[in-house]
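Student: Predicted structure and sequence below. I'll ask about it afterward.
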Amino acid sequence: MYTFTQKKYLFMFLFIALLFLGACGSDDDSSSDDSNTSGENDESSEITVDSDMGEVTVPANPEKIVAPYNEDTLIALGETPVAKWAIGESIQDYLEEDLADIETIEWTLPLEQVLSIEPDLIILDHTLDNYEGSYDDYAAIAPTYVLSEEETGDWKVRLQKFGEILGKEDKAEQTLADYDEKVNQAKEELDETLGDESVAMMWVTGGEYFLFEENRHTANMIYNEMDVEVPGIVEELGQGGEAWNPISLEKLSEMDADHLIILGNEDDEGIQALENSNVWNNTDVVQNDQVYYLEDESNWTNNGFVASEQTIEMFVDLFK
């Protein structure tokens, strides 16, 4: 039989032992939780995606993205690049509302400039020959994703790929849905204001005339999504290739569009030549006063959600 004192010490011993075992269990659980949390963080800290150069592992939440000439896509997904595309002083003006305070990076992507930016993700177009460095050069600086030819050429496909890379698939899908709704609304308005009248678009720069083919930049959306009538002079051009060839002033005398949108600075020598050409001034589109001049061509000559959205709004407004 235990005495009262012995029972008291035995009870204290058992109580301390239980506390010790409980603490050990708690530590084990905590370690297990920490281990699981660490594993989850490791798993979510980067993702592996297929690129035009094979599989590449990229950070899941990059903070400093360099994606020259693809800033439109980043903005559509709510991302801000660390630097924006430029050719000398020329930039994509239509994006300046979002990128006014962002430093520029030359379109050839100079290695020294890329190094100074210290990006944690680089996204390049498939035409790698346009860049100063090689793929290996950029991959040595930061994880580098190379877009396929399809992703480079089709902004909708590109948007979905960016959504995958940046973990914003839902945002990409919602953006595309919003775009489709905007196109449908524009079609309804144009059915009433424009009907089956044809429209041509032309960029005038450096004294030369670039008529938009059906698939050139935002003309693809205007003709093939909003179903605007294509004039004969544009149909004759066929599908536009990578090179955009100018059209002669003499050929423009055959302009048969009901409406013509001219993009370019009014002081450009090409526009001055048009205004001084008797042949041009006798075309029906001029005689009917259906020529519309717009100074900023940047959204019209780009492919992307933001460019398309701005072009739709401007196009619809012209014919109200």
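Tutor: Cool, the structure landed. Residues are numbered from 1 along each chain as shown.
Student: CA only for contacts and neighbour counts going forward, please
Tutor: Fine.
Student: So Glu112 lies in a helix, does it not?
Tutor: Yes: assigned with DSSP: H, G, I helix; E, B strand; the rest coil, Glu112 falls within a helix.
Student: ok, it to Glu89 distance?
Tutor: 19 Å (C-alpha to C-alpha, to the nearest Å).
Student: Just give the number of residues close to Asn70.
Tutor: Using other C-alpha atoms under 10 Å, Asn70 is surrounded by 23 other residues.
Student: With Glu242 instead?
Tutor: Counted with other C-alpha under 10 Å, the neighbours of Glu242 add up to 7.
Student: before we move on, what about the one 4 residues further on?
Tutor: When counting by other C-alpha under 10 Å, one arrives at 16 neighbours for Pro246.
Student: again with Asp27
Tutor: Asp27: 12 neighbours (other C-alpha under 10 Å).
Student: Below is structure B, check it against A:
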Amino acid sequence: MMKNKTYLAMLALLLLTLVLSACGSNSANEPASEEQETASQESNEEENITEPVEEEASGTVIYESELGPVEIPANPTRIVALTNAPNVLSLGGNLVGVDEWTEANPLFTEKLEGVTVVSEGNLESIASQTPDLIIAGSHMSNIEEYAKIAPTVVYTWGKLDYLDQQIEIGKLLNKEEEALNWVDDFKERTATIGNEIKAKYGDDVTVSVFEVADSGLYVYGDNWARGTEILYQAMKLEMPEKVKEDALGPGMYNLSLEVMPEYSGDFIVASRSLAGTADVMNTEIWNGLPAVQNNRVIEIEAKASSYSDPITLEYLLEIFTEGFLGQAE
């Protein structure tokens, strides 16, 4: 009788163990609770959000260039700029190669420290910089060869105005918003200064931009650097009629000293080498100009004024503001 009771107790304990084990197994295979599903989904969503951002940062995008779509790095880090290097600099682009003219400009000396000067005709000098983006001019003859080295974007000089060109470089470098913000701010500031100049000297005040050099004498229209875009386009100041006639269309006009008075406005911006005095400025004709006699000559360094990028424009705007508004009548 005792043996039977012991046997029955052991059997009951075994059955209880089997039941508990089955319950545990079923629990592990049951669908997750609503809270568990939500947590799992959030975790997966976070993973899905992170991955595309990483791909975008290190991947490529399609840039619509004037020669057609080009696949470029989303964020280029090794740029060779055979043209428009100052625009790239103004947006903080990482240049590894630039043209000799940009390198020789004193405004960019510090910013280009350690950057290699390359030549559009020397493919090896370009390839040795292992660029991930090349910016070239449409007039260059090796564009197809550049494209074999790295994605190449081409611009035609003068096809875009100076502000649209900056915006386009902003798109290229994934910094369009930064470029747009600068353009809006620059337009507002220059318009205000232009109105102040007109209020002080009259709405019809004129200004001429001359390149004064021993090698020649030139007068400029409204889109040939030397601050012409600021004076005529942004500030909307007037140019003398003779300048409109001969320089506005082609952009620049070579003239002789004898006819210089015909092209001289109420103000003169003289682009020259400030290291010395040009022979023109020692002549009776120069010293007889009303702008010279009235102390209305604003001198700018020629080498630092040959571009129309934000760095150059801000530099010239400061000089012009002081030249027009800082002097006493």
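Tutor: Cool, the structure landed. In this text, all values refer to a predicted model and were calculated from it rather than measured experimentally.
Student: start and end residues in structure 2 for stretch 66-77 of structure 1, please.
Tutor: Using TM-score structural alignment, stretch 66-77 of structure 1 lines up with residues 80-91 of structure 2.
Student: Can you give me the buried ones in the matching stretch?
Tutor: By 16 or more other C-alpha atoms under 10 Å, the buried positions in stretch 80-91 of structure 2 come out as 80-91.
Student: Okay, and which of these map to helices?
Tutor: Among the buried residues of stretch 80-91 of structure 2, the members falling in helices (DSSP state H) are 85-90.
Student: Redo these as TSV? Include distance to Leu160 of structure 2.
Tutor: Formatted as TSV, those follow (distance: C-alpha to C-alpha, whole Å):
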residue	distance to Leu160 of structure 2
Ala85	16
Pro86	16
Asn87	13
Val88	16
Leu89	19
Ser90	18
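Student: ok, now how distant is Val204 of structure 1 from Val316 of structure 1?
Tutor: On the measure of C-alpha to C-alpha, Val204 of structure 1 and Val316 of structure 1 end up 21 Å apart.
Student: Who has more neighbours out of these two?
Tutor: Val204 (21 against 15).
Student: thinking again about what came up before, quick one: which two of the buried residues of stretch 80-91 of structure 2 are the most distant?
Tutor: Spatial extent of these (C-alpha to C-alpha) is set by the pair Leu82 and Leu91 at 16.4 Å.
Student: can I assume Tyr145 of structure 1 sits in a helix?
Tutor: No: counting by three-state DSSP, Tyr145 of structure 1 falls outside a helix, being strand.
Student: Grab the nearest non-local neighbour of it.
Tutor: Leaving out its chain neighbours, the residue that sits closest to Tyr145 of structure 1 by C-alpha to C-alpha, 6 or more residues apart in numbering is Ile123, at 4.8 Å.
Student: Arg78 of structure 2 now?
Tutor: Of all residues not flanking Arg78 of structure 2 in the chain, Pro131 sits nearest, at 4.8 Å (C-alpha to C-alpha, 6+ apart).
Student: Isn't the one you found up against Ala81?
Tutor: No: applying C-alpha atoms under 8 Å, one finds Pro131 of structure 2 not in contact with Ala81, separated by 9.8 Å.
Student: hmm, back to that, what does the residue nearest to Arg78 of structure 2 correspond to in structure 1?
Tutor: So, by TM-score structural alignment, Pro131 of structure 2 is matched to Pro119.
Student: so its match is in which element?
Tutor: Using DSSP states H and E, Pro119 of structure 1 maps to neither a helix nor a strand.
Student: cool, and the one 4 residues further on?
Tutor: Using DSSP H and E, Ile123 of structure 1 maps to strand 121-124.
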